[in-house]
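> Below are the sequence and a predicted model; questions follow.
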Amino acid sequence: MLSDTARPVIEATLPLVGSRIGEITPLFYQKMFAAHPELLNGTFSRANQANGTQRQALAGAIAAFASHLLNNPDTLPEAVLSRIAHKHTSLGITEDQYQIVYKYLFEAIAEDLGEAVTDEVAAAWTEVYWLMADALVKIEKGLYAQQANTKMWMPWRVVEKVPASPTTMTFVFEPADDTPATPGQPGQFVSVRIPVADGLLQARQYTLSADAESTERRVITTKFNDGGEVSPVMHEKIQVGDVVELSNPYGDVTLDDGDGPLILATAGIGCTPAASILRALATHGSGREVLALHADRSLDTWALSDQMLQDVERIDGARLAVWLEQAQPELTAVGATAGGGSARLDTHEGFMNLAEIDLPEDASVYLCGPLPFMQKVRSQAIAKGIPATKIHYEVFGPDLWLASAN
């Protein structure tokens, strides 16, 4: 918790720092990368720096953490910290790097705010920073300790590469050495690190789209990003037989151990965690009530449609509803051929709307897709009586949910 000395200073200066954090963070990254360009080689995403999402995510996290300390003095924002820690560990962030961040972040704060940063203000915000950093380091050490090995990056060989839609590709990897592998959990992701066009290493996170609990294979499904750095290399250059570096599995939005109803609401390539969860439920013969909801442009663009349809048919208590922007009545026939029956497949035209369907009571909701989609569906779920505490979400790339809320 904040000290009695720091609390009134943070209360007084949070509006100022919050209003300037969007200018402070670009300056911070500029300073840090100038002094430590090696951090762009395999740790920080160059693309996220270029489009500004990393800066927005950092700004949102700092503002959210400071606000929480003021409004909830006896607790820490565990959900926020957990999400950040899982992303950090998937990139191999180490404790010593927090000192580097501190140095250049506070140089940026002092440069931007000038005389407003008195010794008292600097000391108070230093306290906030290290409360957050120390909490993250503790969580990250625990996550590293849970792994079956002490390595950050391990070689995995591509054994299958199959189109999942015109713009997506499913990759299947097997271990390329004898490093013990950690079983994942449905909903978790791995980082993939590869050299891009100029030789710089870049890492991206991809959800385990099937067989998440296996230690013998990793399955991911990626979307081609025209103009991106990593996905074009994955889709166009990486071939069966190639060896790629993967991290251990991480991610805190995972299938719970209960037996209550589930709602899986996804859009676009956000279907990957739902597909992973459905595969696990089907494999284990689950009797849970499952409502899988997916939105896409068309049947052709729906990645993993066959896998999801087949697994829904294998789960006694599951049904699937699909919203397509382009109406395609033949979807019912696809459902029938996938699993021998289409009674549990509902089709809709347009955008996902929870008002159109009955939701199971006391359900846990999992969201994945573009941020506006998740915010809209979350609001619809709450309007239909689902508590916010039972709604979980996964974000591809930096988490801008926090940034948009501050």
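Yep, that arrived. Numbers count the residues shown, from 1 in each chain.
> can we go C-alpha only for contacts and neighbour counts from here?
Noted.
> Report the secondary structure state of the residue nearest to Tyr98 when sequence neighbours are not counted.
Take Tyr98 and drop its neighbours on the chain: the residue closest to it by Cα to Cα, 6 or more residues apart in numbering is Ala133, 6.7 Å away. Counting by DSSP: H, G, I helix; E, B strand; the rest coil, the backbone at Ala133 sits in helix.
> and the gap between Ala133 and Val312?
42 Å (Cα to Cα, to the nearest Å).
> Do I have it right that the residue nearest to Tyr98 meets Gln97?
No - using Cα atoms under 8 Å, Ala133 is not in contact with Gln97; the gap is 10.1 Å.
> And the two? Which one has more around it.
Ala133 (18 against 10; other Cα atoms under 10 Å).
> separation between the more buried one and Ala12?
From Ala133 to Ala12 the distance is 22 Å (Cα to Cα).
> Also Thr25?
On the measure of Cα to Cα, Thr25 and Ala12 end up 20 Å apart.
> ok, those two, which is more surrounded?
Thr25 (23 against 11).
> Can you identify the element that follows the longest helix seen in the chain toward the C-terminus?
In terms of residue count, the longest helix belonging to the chain (DSSP state H) is helix 6-35. As assigned by DSSP states H and E, the chain's next helix or strand after helix 6-35 is helix 46-51.
> residues of that next one that come out buried?
Buried residues in helix 46-51, counted by 16 or more other Cα atoms under 10 Å: Arg46, Gln49.
> Below is an additional structure, to be compared with the one above:
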Amino acid sequence: MLSERSAETVRATLPAVGGAIGEITSLFYDKLFAAHPELLRDVFNRGNQANGTQRQALAGSIAAFATALLEHPDTRPDAMLARIAHKHASLGVTAEQYQVVHTHLFAAIVEVLGEAVTPEVAAAWDEVYWLMANALIAIERRLYEEAGADGADTWREYRVVARLHETADVVTFLAAPLDGGPVPAFAPGSYVSVQVELADGARQIRQYSLSGRPDGMLQFSVKRVAGAPDGEVSTHLHRQVHTGDTLRISAPFGDVTLADGDTPVVLASAGIGCTPMIGMLAHLAATGSQRQVLALHGDRDELSHAFRADLEQLVAKLPRAEAQVWYERPLGERPAERTGLVDLAGVDIPAGATAYLCGPLPFLRSVRAQLLAAGLRPADIHYEVFGPDLWLGQEA
């Protein structure tokens, strides 16, 4: 994919670029938002920009893509590209915006690295950028076409039909299309973007997993993010959005979705990572699946465990399913529950299973390592992480 001449230059300069990529991406975002403040206001997650996680994710994806080009020159890192493309499609990223990003990213590279950026170095990294950008543009164009979008616009107005309180911090919204049309098709494990207008006029966007399959509606669940500061969009949805209100919601996207077949399935989650897993279980139950299913979940305690009753009910509907639950600080004692973090010692992992993981990064790393030790193939372990993917390209 990468020309031989550019590959030599990228290989020689990757340590320098990689070592400075954090500074480069930080400066890039400063330049981008100075020139296009509307992107920070209406597209990018302001919280992730403030805490630096989005900048880390961009740095990691660029370095991982360049490394993949050098280490596997005859293959394209499709898994990495698909993850990014689905997120971009859910935000409505357009092909034209890649040129805007290129302008400010390369200005940042030149400013940080100075005279080291010779015309040859600039040309090589320009090739890397456009290989990645054009691949993403092509994938995103296909995703928009599959969603029936006019260009990159997949947004529709929905009316909130119901609000369901799952826990003190988790609310489920059921929303029906305002135009009376059918809800878009989606795969189990998909997410949607929700855009809300905040008090300062910003139209911020967040992604939420579809946590069920009610007829004629989309169902997504929102955990209120508490901290310093609190999550802007989750707090707004919890406090300001009620039955009868209107929400702007994208078509469903997501690269970590339940594949058809009859192989065993392992669904592992922690905290609010249970939402896509409940969506997958709901699909399996609704279709009368005969697959062997092992549902694993870890949480702080029983009261924090969203969809606790749903997990029990859905597993009971599946003839070959079982659930294992861990609580760090359990409030009671039940035979089916364990104390502490998710520990697969003594858990019978089905041979040849496909695993789907969702939760915080330490949980993902721990459970993935345990599943590998249990004999699952790396290619059969898929993960979803909420927020910027700081693990991108590090699966090994």
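Sure thing, it's come through. Remember, predicted model here, so these are calculated numbers, not experimental data.
> got a list of what the closest residue to Phe173 of structure 1 other than its chain neighbours touches?
Distances taken as Cα to Cα, 6+ apart place Val158 nearest to Phe173 of structure 1, at 4.5 Å, with adjacent residues excluded. Applying Cα atoms under 8 Å, 6 or more residues apart in numbering to Val158 of structure 1 gives the contacts Phe171, Val172, Phe173, Glu174, Gln239, Val240, Gly241, Asp242, Val243, Val244.
> and the residues you listed, which are buried?
Buried, going by 16+ other Cα under 10 Å: Phe171, Val172, Phe173, Glu174, Gln239, Val243, Val244, out of the contacts of Val158 of structure 1.
> wait, is the first one part of a strand?
Right, Phe171 of structure 1. Yes - under three-state DSSP, Phe171 of structure 1 falls within a strand.
> what does it align to in structure 2?
Under the alignment by TM-score structural alignment, Phe171 of structure 1 pairs with Phe173 in structure 2.
> OK, contacts around its match?
Val160, Val161, Ala162, Arg163, Leu164, Gln219, Phe220, Ser221, Val222 are the contacts of Phe173 of structure 2 under Cα under 8 Å, 6+ apart.
> Go through those residues and name the one nearest Phe106 of structure 2.
Val222 (37.1 Å; Cα to Cα).
> Could you look up the SS state of that closest one?
Val222 of structure 2 ends up strand, using three-state DSSP.
> And the biggest strand by length in structure 1, what's buried?
Once structure 1 is assigned using DSSP state E, the strand that runs over the most residues is strand 154-165. Residues of strand 154-165 of structure 1 classed as buried by neighbour count (16+ other Cα under 10 Å): Met154, Pro155, Trp156, Arg157, Val158, Val159, Lys161, Ala164, Ser165.
> Check those and tell me the two furthest apart.
Between any two of the buried residues of strand 154-165 of structure 1 (Cα to Cα), the greatest distance is 28.1 Å, for Met154 and Ser165.
> Which helix or strand contains the nearest residue to Gly18 of structure 2 once chain neighbours are set aside?
Spatial nearest neighbour of Gly18 of structure 2, chain neighbours left out: Ala63 (6.3 Å); criterion: Cα to Cα, 6+ apart. Element membership for Ala63 of structure 2, per DSSP H and E: helix 53-71.
> And the next helix or strand past that helix?
Using DSSP H and E, the first helix or strand after helix 53-71 of structure 2 is helix 78-91.
> Need the contact partners of the helix or strand just after that next one.
Downstream of helix 78-91 of structure 2, the first helix or strand assigned by DSSP H and E is helix 96-113. Contacts to helix 96-113 of structure 2, defined as Cα under 8 Å, 6+ apart, come from residues 17, 20, 23-25, 27-29, 31-32, 117, 129, 133.
> What residue in structure 2 is the furthest from its centre?
Glu115 (37.6 Å; Cα atoms, centre = their mean).
> Look at it and tell me its secondary structure.
helix.
> what lines up against Leu392 of structure 2 once you look at structure 1?
Match for Leu392 of structure 2 (TM-score structural alignment): Leu402.
> Now the helix or strand where its match lies on structure 2. Mean distance?
Per DSSP H and E: Leu402 of structure 1 is located in helix 400-404. Here the mean offset of helix 400-404 of structure 1 against structure 2 after fitting is 3.4 Å, by mean Cα distance after the TM-score superposition for structure 1.
> Is the closest residue to Gly92 of structure 1 other than its chain neighbours in a helix, a strand, or coil?
Nearest residue to Gly92 of structure 1 in three dimensions, chain neighbours excluded: Met152, at 5.8 Å (Cα to Cα, 6+ apart). Classification of Met152 of structure 1 by three-state DSSP places it in coil.
> Counterpart of Met152 of structure 1 over in structure 2?
So, by TM-score structural alignment, Met152 of structure 1 is matched to Thr154.
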